[in-house]
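# sequence first, predicted model second:
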Amino acid sequence: MGHEEIAARILTTCMGLKHGERLVVVTDAGKVSMGNLFFRAGLALGADAVLVVMSERTADGQEPPAAVAAAMAAADVVIAPTTRSLTHTAARRRATDAGARVATMPGITEDMLYRGAITADYEVVRRRTEQVARILDGGRAVRLISGEKYELFLDITGRRAIASTGVYRDPGSAGNLPSGEAYLAPVEGSANGDLFVDGSVAGLGLLQDPLLLHIENGRLVSAEGPDAERLLKLLDQSPQGRMVAELGIGTNDAARLTGTVLEDEKIYGTVHIAFGSNASFGGSIEAGLHIDAVVLRPQLYVDGVLLVGDGRVYV
């Protein structure tokens, strides 16, 4: 199957694109070839397709230009193969509020169209992800163990979990492609403890050596490891950049560790903690960036009950 055929399958199967619908493909200078792929596929499917190319953003979660945001809000379907993530932006939120179905694909590569998370049985992923989201929805206290001995405690009381299933056919639905995660915004200021990050970090890629992050009252106060300075510099682009924004659980058993967080955070049995913005999914932080950090072999308890451990999700 060729690239364009795969893109067409994604548009029809995952997005439910119909003949005559308004499709906006948002891309940037670093991902123009991927943008063109989905644009051509949309045209072949009979969509009223528009390709929008913007300058590359400097961080995940940075807002696109106003003209791009306006185009997104006027679309039936938005697909965004970009270098940096538009998932947790006000532009994405306005588009879904207007009824658009939105799929963000930050860092997507041609290889990821053929292998890994995109090849999963998405019906299985959907069921598993929704089960995890229901558990998080009813939870209050989270205890996350990473690096076998480091503990991070978070309050999730009253926070609604989002099941990112990879299928966005309903008006106002949105998420990543490929996908497979359940996530929420922990109560701001509630996170305390240490986090051992041994997978990848958005903006840094695959970690050659782990990072140890120290968190107090919902804020990253210090970091240890060879990439610590790079991480802090990335987060310090915004006064709110060090705030704990997200707790997520990977549910896709076909996802691989690639160094691209788009796929890495979906790996079955992993957990990710993000810093920065969370206003687009139930929080109150507007940082202009959103940086995910992936933990490969965690244990995670919700109200004392094991939910993630030994590379498994217990649902």
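Cool, got the structure. Numbering: from 1, shown residues only.
# please make it C-alpha for all contacts and neighbour counts, starting now.
OK.
# tell me which helix or strand the residue nearest to Gly16 when sequence neighbours are not counted sits in.
Spatial nearest neighbour of Gly16, excluding adjacent residues (Cα to Cα, 6 or more residues apart in numbering): Arg169 at 5.1 Å. Remark: Arg169 resides in no helix or strand, with elements defined by DSSP states H and E.
# pretty sure Arg169 contacts Met15?
Yes: the pair Arg169 / Met15 is scored as a contact, 5.0 Å apart, by Cα atoms under 8 Å.
# try this one next to it:
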Amino acid sequence: MVNFPLSPHEATDLLPLFREELRLCAVRPGDTVVVFTDARSNPHYAAAALGAAVDLGAEASELSLPYLGVRPQPQGPPARLRQVPERVVAFLRTATLVVDLSTAFRLFLYSRALRELLRSGVRVLRVAASEELLARLFPTVEVRALTEASQRALQKGVELRLTSAGGTDIRMEKGGRDVTTQYGYTDTPGRWDSWPSGFLYTAPIEESAEGRLVLSPGDLLVHLGRYVTEPVVCSIKAGRIVEVEGGADAMLLRERLASWGEELAYRISHIGWGTDRRAKWIAMANRPPADSGAEARSIYGNVQIAFGANYGIGGKNDVEAHEDLVMRHCTFWIDGRPVLEDERLVEAHLG
């Protein structure tokens, strides 16, 4: 469910915020901006984005679809329509910038449609957070600089290792795969970003991950909207979770992974860390995960590890399932050197 004020004046209040965001996205006179929506998108965001684009001299239009995110099934839960229709992709490809406010295609980041748009040079900005979060975590020079310095360090890495006082010890190979950055705006052709955000990640060689992942009290099961209350121990072999041990939190994670009905749901997707000092660990206690997930991933010095889909970020897991886990008090090693220790980046080891 998408919540938004009923007042028709809300878009007027949002216009300055969206104008500054699109300015960061290098929108200029003569550009073409397409606002991509569906029946459940926030209409005030759409109006503000259109107004901001016009204010900056761009040609602006909105492409709105019915809510096509689910289809009835003879048995079981409704199935999601995973791919954006080709006719829609063809229209979006005409844009300089796509402002993605859609709700139906929740894995657009991992879709072939997005890869096609980015290869065409289209910039894509995802906007799904609350107004409060858009303003409080508005992109800054510091977040971008720290994210890009972290990217340079991770890009050069070959062997990655994650440890924690709680018992985590996982090793994996990065290979030559690229690092994806998010700092809240897109100002170069072919770049995707989400406003707000401040983190980076890479898809390791899937079969290379081996070891034990221990979620400690206070760590986050992002898509379950839950803080871990007792240790959860995940055994990982050949890149796949083979066992989840613990109490109620472990049971919920097991059920969540099994609910996808796909083996690739258990395989490692990506790993990285957060770079925004303004993001708060208590965010998920105050808001639902649909709104607080971006903040949870952005928390400075966290470590995030995910399982499932990674097709669009350099991996090969072409699947709908995706599970983000966000952890505190970890050490992240790149080729034997710690770049992050107990929620603090070791800047001497960054790029």
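The structure has been received and is ready for your questions. This structure is a prediction, so every number in the text was calculated from the model and none was measured.
# map the residue nearest to Gly16 of structure 1 across to structure 2 for me.
The alignment partner of Arg169 of structure 1 in structure 2, by TM-score structural alignment, is Asp187.
# kindly report the same for Ala91 of structure 1.
Looks like Ala91 of structure 1 aligns to Ala113 there (TM-score structural alignment).
# its match touches Val84, doesn't it?
Yes: between Ala113 of structure 2 and Val84 there is a contact under Cα under 8 Å: 6.2 Å.
# who has more neighbours, these two?
The residue with more neighbours, out of Ala113 of structure 2 and Val84, is Ala113; 21 against 17, by other Cα atoms under 10 Å.
# quick one: residues contacting the more buried one.
Neighbouring residues of Ala113 of structure 2 by Cα atoms under 8 Å, 6 or more residues apart in numbering: 83-84, 86, 89.
# pick the one among the residues you listed closest to Gly336 of structure 2.
Nearest to Gly336 of structure 2 among the contacts of Ala113 of structure 2, counting by Cα to Cα, is Gln83 at 40.1 Å.
# hmm, that closest one is touching Tyr110, no?
No: in this structure, Gln83 of structure 2 is not within contact of Tyr110 by Cα under 8 Å, at 9.7 Å.
# so these two - more neighbours on which side?
Tyr110 (24 against 18).
# please list all residues in contact with that one.
If you count contacts by Cα under 8 Å, 6+ apart, Tyr110 of structure 2 has them with 309-313, 318.
# for the equivalent of Leu154 of structure 1 over in structure 2, grab the count of nearby residues.
Aligning on TM-score structural alignment places Leu154 of structure 1 opposite Met172 in structure 2. Around Met172 of structure 2 there are 22 other residues, counting by other Cα under 10 Å.
# show the contacting residues for the residue lying closest to Met172 of structure 2 once chain neighbours are set aside.
In this structure, Met172 of structure 2 finds its nearest non-sequential neighbour in Ala209, 4.2 Å apart by Cα to Cα, 6+ apart. Under the criterion of Cα under 8 Å, 6+ apart, the neighbours of Ala209 of structure 2 are 170-173, 236-240, 268.
# host element of the residue nearest the centre of structure 2?
Computing the C-alpha centroid of structure 2 and ranking residues by Cα atoms, centre = their mean puts Ala294 first, at 6.7 Å. Element membership for Ala294 of structure 2 (DSSP H and E) is helix 289-298.
# the next helix or strand after that helix vs structure 1, mean deviation?
Downstream of helix 289-298 of structure 2, the next assigned helix or strand under DSSP H and E is strand 303-308. Compared with structure 1 after the fit, strand 303-308 of structure 2 shows a mean deviation of 1.1 Å (mean Cα distance after the TM-score superposition for structure 1).
# so the helix or strand following strand 303-308 of structure 2 matches what in structure 1?
Where DSSP H and E defines the elements, the next helix or strand beyond strand 303-308 of structure 2 is strand 322-327. Aligned by TM-score structural alignment, strand 322-327 of structure 2 falls on residues 290-295 of structure 1.
# how near is Pro139 of structure 2 to Asn42 of structure 2?
21 Å (Cα to Cα, to the nearest Å).
# correction: Arg71 of structure 2
As for Arg71 of structure 2, its distance to Asn42 of structure 2 is 22 Å (criterion: Cα to Cα).
# comparing these two, which residue is more hemmed in?
When Arg71 of structure 2 and Asn42 are compared for neighbours, Asn42 comes out ahead with 20 against 10, by other Cα under 10 Å.
# how about the more buried one, what's its partner in structure 1?
Aligned partner of Asn42 of structure 2 by TM-score structural alignment: Val32.
# name the SS class of that match, please.
With DSSP: H, G, I helix; E, B strand; the rest coil as the basis, the three-state label of Val32 of structure 1 is helix.
# ok now do it, which residues does it touch?
The neighbours of Val32 of structure 1, taking Cα under 8 Å, 6+ apart as the test, are Val53.
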